[in-house]
Each structure stands twice: as structure tokens, then as C-alpha cells.
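Peer 1: The following block contains a protein sequence and its predicted model.
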Amino acid sequence: MVKTAANPVARGLLYGVLGLAVLFYLLPLLVMVLTSFKSMADIRGGNLLALPEVWVLEAWAKAWGSACTGVSCAGVQPYFWNSFAITVPAVLISTLLGSLNGYVLTKWRFRGSEFFFGAMLLGCFIPFQVVILPMAQTLGWLGLANTIPGLVFVHVVYGMAFTTLFFRNFYVAVPTELVSAARIDGAGFFRIYWRIILPVSAPIFVVTVIWQFTQVWNDFLFGVVYSGGNTQPITVALNNLVNSSTGVKEYNVDMAAAMIAALPTLLVYVLAGKYFVRGLTAGAVKG
């Protein structure tokens, strides 16, 4: 009886602690959302957690279309689309290459494949700052400096180590006998990949796409180093907007711009978060 009575109490305490942790973690987001819907007069006269006296959308409209980000006063809209132009191809290319690399390293082993994988794995532990100068020189040689294709190239190269790791560890659990049987039947490299490997890869594709999308979209360092004025991602534009020293500091516009920059990754996690967890538990970080 004591054990039965204690369980609900312990469970209630656990849920209470978790609920407080969630509230504490989401508090900055709540402040951002509330501030973005307030007028400047409301911000000056109230407190951070107070609801707006009047809900207004002017800050969102200005952040999107007319706020000054440095010398440009076109809002964050062009940089938002720049981020999409960078993120989508970088995610697709690095994910596909990682899938092929993982397939080769697990099902088409060659002499030195383990050393090759270990060397590529080192790429996961190389800090961003180490590759800045060599990558800048490489982009100059290729004629891709200060361009969107150049940023796509940077993110593909840097992200391929992570995507290869994810897919390699997932494909280790795929029975090699299936590949061997397909070889005996005359199937080649790409036919085996298309008919056997790819159909079972949905969980790890979801994990890798979410991971890469988040990394590329939220990147600031590569964006500020390798982009020009018209090719900057939204993270750089947001930094320029917040640090602008001209005129009155409009905190509601800053918060609205920050929410606009965060919305794509928030939507990705809200819509596909459960598949991310399923992909991880299906073997994405095993091996």
C-alpha cells in the first residue's frame, strides 16, 4: 500500500519539476513573442512578462519589409530568402552524399575504408575557426567568394562529415546478406542502393535533414565571413539590425525579426520532431 501511494506522489513531483523546467526554458521565447506584439509605448510603460495592452503587428511588418540592417532598409525579407537559397541545396546535397558515403563504407568495403572513415570523422571535431582561412582561399580559387553557391559549397563540405557518420552508423544495422544476394542476382551499385538501401533509410534521412537544416540555417560565422552585402543569410542581417546605432532602439522590431529568423527551424521541429526521435532510436547514433 505504501508503495502504491508513493508512486503518484513521486510522479507528481517529477511532472512538477519537468513543468517548471519547461517554463524556465521557454521564458525567453515568451518574452520575445510578447514584446514583438507590443508598441514602443507599451514596452516603456510595462514589464517584460505583461501582456500587450493592444496587440499590434507594425513591428512584424517593419522587421520584414522596412527595417534597416546596416545601410540597407529593406527589412529581413531578402536575407530570409537568401537563407532558403543556401539551406535547401546544402541540406539536400550533403544528405545525399552522406547517404552514399555511409552505403559505401558499410556495404562496399574497400582496403583502408576504416581509416578513410576515421579521417572523415575528424571533420566532426574541427572547429569552424580552423577552416576559415583555407576555405576563403579555396572559394577565391573557385570564383565563389561572396556568393550564395560559395556558402552552399562551404556547408556541404563541412556537413558531409556529420551526414556520413549518421548514415554509416545506421547502415551498419542493415543486413549485409541482402546486399550480397542482390550482387549474386546481378544488381549493381546504384540499383542496390535504390531498391534495397534507400527504402529503409527514411528514419535516418529525417534525422539528417533536421540536423543539417538547423545547422545551416542558424549558422552565423560562415555567413558573415563568406557572404557579401546582397548574399548574406538572415542570421547576419539580424545581427546588423540589432546592432544598428541609428535612430531610436525599437525592441519590438528586433524581437519580431528574431522570431522571423527562428520560425523555419521551430516549424521543422514542431512538424517533424517525433520523427527525429524515432530516427535516433532506430539506429542513427548507434554503432
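Peer 2: Nice, I can see it.
Peer 1: For the rest of this, base every contact and every neighbour count on C-alpha atoms.
Peer 2: Will do.
Peer 1: where exactly do the helices run in the stretch 1-150 of the chain?
Peer 2: 2-36, 40-45, 58-65, 77-107, 113-121, 132-142, 148-171 (DSSP state H, counting those that start in this stretch).
Peer 1: Ok, which of those comes nearest Leu241?
Peer 2: Leu241 lies closest, by C-alpha to C-alpha, to one member of those: helix 58-65, at 8.9 Å.
Peer 1: try this one side by side with the last:
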Amino acid sequence: MNEKKSISVPRLAIIAALLVAAIFFLLPAWFAAVNSLKPLKEIQAGNVLGIPSSWTIQPWIEAWAGACSDGSACRGMSRYFINSLVVVIPATLISTAWGCFNGYVLAKWRFRGSDAVLFMLMFGTFVPVALFLFPLSIVFAKLNLSHSLVGLVVVHTLYSVPIALFFRNYFVGFPGELIKAARIDGAGLWIIFYRIVLPTAKPILAVVGIMQFTSIWNDFLFALVLAPSDQQLVTVGLNNLTSVQEDVPHYNTYMAAALIAGLPTLLVYIAAGKYFVRGLVSGAVKG
């Protein structure tokens, strides 16, 4: 007769720890979600963590198109949201594609100074954003980039150069014989990359692309200092919204605005999460 296997104490402890961590991590999201669907009076009455007794989407409408965030026209988060999309989409695509090519070159094409370049990229991963702010503000003023969001796209692309290390570590395991055979057949650097190497890079492209989108969308310092004052991004808009002095703080609107600000990264992960996991499992961030 087969006996039922009992769960060991260490395993129970691990499961319990994971559950506690998950609850702790999800609690702010739950807090924001339920309060964004409540009338303000219900929150003021003390119902903070419970299910709304009266459901409403008015806080979402207000947060998107009516909330005041800068003392001028009250247009909500919509303009900030669109500005962020204008920056994050090209910056993510360009930086990921550029990093992929750089990583391939560092992994498979030896050249004079390649070790020094690799060292500088590794060093660059530890340089904080704040170190770039003052020099970049001067460069922006000299090049007249402070009046357009194009400058932010350039900044995020350049600041993301060290992501080539992820691609380099991935391409190190790519069969060198295929590249040698292609070179013998007359294929050059670009042809080999585009036709032979790039089709195999889908896992690492998914991982780095999601990481880049999330990082650029959530950026605050570059957006605060370098974006034009009339074209601020969603993180700055959210900060401005919650900093506006009001006689009665509209907590439900603030919660809805916070969820709007975080929605794109959540949707990207939901849409491409399986590719992200596959990339991690296949060794996309190895080394």
C-alpha cells in the first residue's frame, strides 16, 4: 500500500516564506486597486483595505483627463502618458538593437582594444544616473536638445550601452564554426549578424527588451532634469499630481493615477512574459 508523502518542515517553511513575500509585495497593488474604485467619502470614512461598498470609475476618469498636476490646465495624466510612450518606444527599440549588435561584436570579433571596451562597459554598469545629470544638462543646453523629447531618447540609448554585456555573454556560446564558414563564403560582419546570429537571439532580445522598457518607463531623474518643462513624462507627472496642494486630498484619484503610470510595464510583461521566462531559462542572462 502506497503511503501519502508528507511535506517536510523545511519545505513548509519555504512555502510559507514565499507566501508572506508574495502578500507583502502585492499588498500595495491591492491597496491602490481597491481605493481607486471607491468614492472619496468611503476612504475618508476609514474603508481603506476592504472591498468598495460603492464601485466607481470616476477616479480613473479624473486621473486620466481631469486631475490638476502643475497649477495650470487640469488635463490629468494623459499628456504625460503619451510623452512617455514617445520616449520609451524608440529608446527601447534602438538601445536593444544596438546592444545586440555590440554584444555580438564583443563576443565573436576580436579587435585591438576589445578587452578595454569590455572593461569600460562593465564599469559603466556601476555608474549611477546622478553622475550624468549635471554634464548632460550642460550638453543639452549647448546642443539645444532641452526643447524636445528627442534628447531623452538619445540619453537613454547612450546610457544603455552597457546592456551589450548581456548579449555578449549570450553570444559567447554561439558556434564559432558557423561564423567562420560564413566568412569563408564571403559574408561580412553585417550579413553574418543579420542572417545567422540575429535569428537565434530571440530569447535575449525578449529579456533585454522588457528590462529596457521597464527601466526607461520608470525613469525619474533623467525625465525630471532633462525633459522640457511642457513635455514631462509620466513619472514626473505622477509626482506633480500627488504634490499639488489641495484642500481635500483625492486619494482615490492618486491611486488611479499610480495604476495608470504602472499599467504599460504590466501589460508588456503580460504580453511577453512567457518569452521573458523562456529567455531566462535558456540562459539569456548567463555569465
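Peer 2: Now that the structure is in, tell me what you want to look at. Note that the structure is predicted; figures quoted are calculated from it, not measured.
Peer 1: Can you give me the TM-score here?
Peer 2: The TM-score (TM-score structural alignment, normalised by the length of structure 1) is 0.94; 286 aligned residues with a C-alpha RMSD of 1.9 Å.
Peer 1: just to revisit the earlier point, out of the helices of the stretch 1-150 of structure 1, the one nearest Phe190 of structure 1 is which?
Peer 2: The nearest among those, by C-alpha to C-alpha, is helix 77-107 at 9.4 Å.
Peer 1: contacting residues around the residue nearest the centre of structure 1?
Peer 2: Nearest to the mean C-alpha position of structure 1, counting by C-alpha atoms, centre = their mean, stands Thr214 at 0.6 Å. By C-alpha atoms under 8 Å, 6 or more residues apart in numbering, the contact list for Thr214 of structure 1 reads Thr265.
Peer 1: can I assume it sits in a strand?
Peer 2: No: Thr214 of structure 1 is assigned helix when assessed by DSSP: H, G, I helix; E, B strand; the rest coil, not a strand.
Peer 1: before we move on, back to that, which of the helices of the stretch 1-150 of structure 1 sits most buried?
Peer 2: helix 148-171 (a mean of 24; mean count of other C-alpha atoms under 10 Å).
Peer 1: Quick check: buried residues in stretch 245-252 of structure 2?
Peer 2: When burial is assessed from 16 or more other C-alpha atoms under 10 Å, stretch 245-252 of structure 2 yields the following buried residues: His250, Tyr251, Asn252.
Peer 1: So what touches that stretch?
Peer 2: Asn35, Ser36, Leu37, Lys38, Pro39, Leu40, Ile43, Pro59.
Peer 1: Please tell me how far stretch 72-84 of structure 1 is from the chain's geometric centre.
Peer 2: 18 Å (C-alpha atoms, centre = their mean, to the nearest Å).
Peer 1: Likewise for stretch 131-148 of structure 2?
Peer 2: 23 Å.
Peer 1: Repeat that for stretch 17-33 of structure 1.
Peer 2: 21 Å.
Peer 1: residues in contact with stretch 126-144 of structure 1?
Peer 2: Ala145, Gly150, Val154, Leu221, Phe222, Val225, Tyr226.
Peer 1: Buried among those? Need that as a selection in PyMOL.
Peer 2: Buried members of the contacts of stretch 126-144 of structure 1 can be picked out in PyMOL with the line below, counting by 16+ other C-alpha under 10 Å:
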select buried, resi 145+150+154+222+225+226
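Peer 1: Now distance to Trp81 of structure 1 too, for the contacts of stretch 126-144 of structure 1, in CSV please.
Peer 2: As requested, the contacts of stretch 126-144 of structure 1 are exported to CSV (distance: C-alpha to C-alpha, whole Å):
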residue, distance to Trp81 of structure 1
Ala145, 19
Gly150, 16
Val154, 18
Leu221, 18
Phe222, 17
Val225, 19
Tyr226, 17
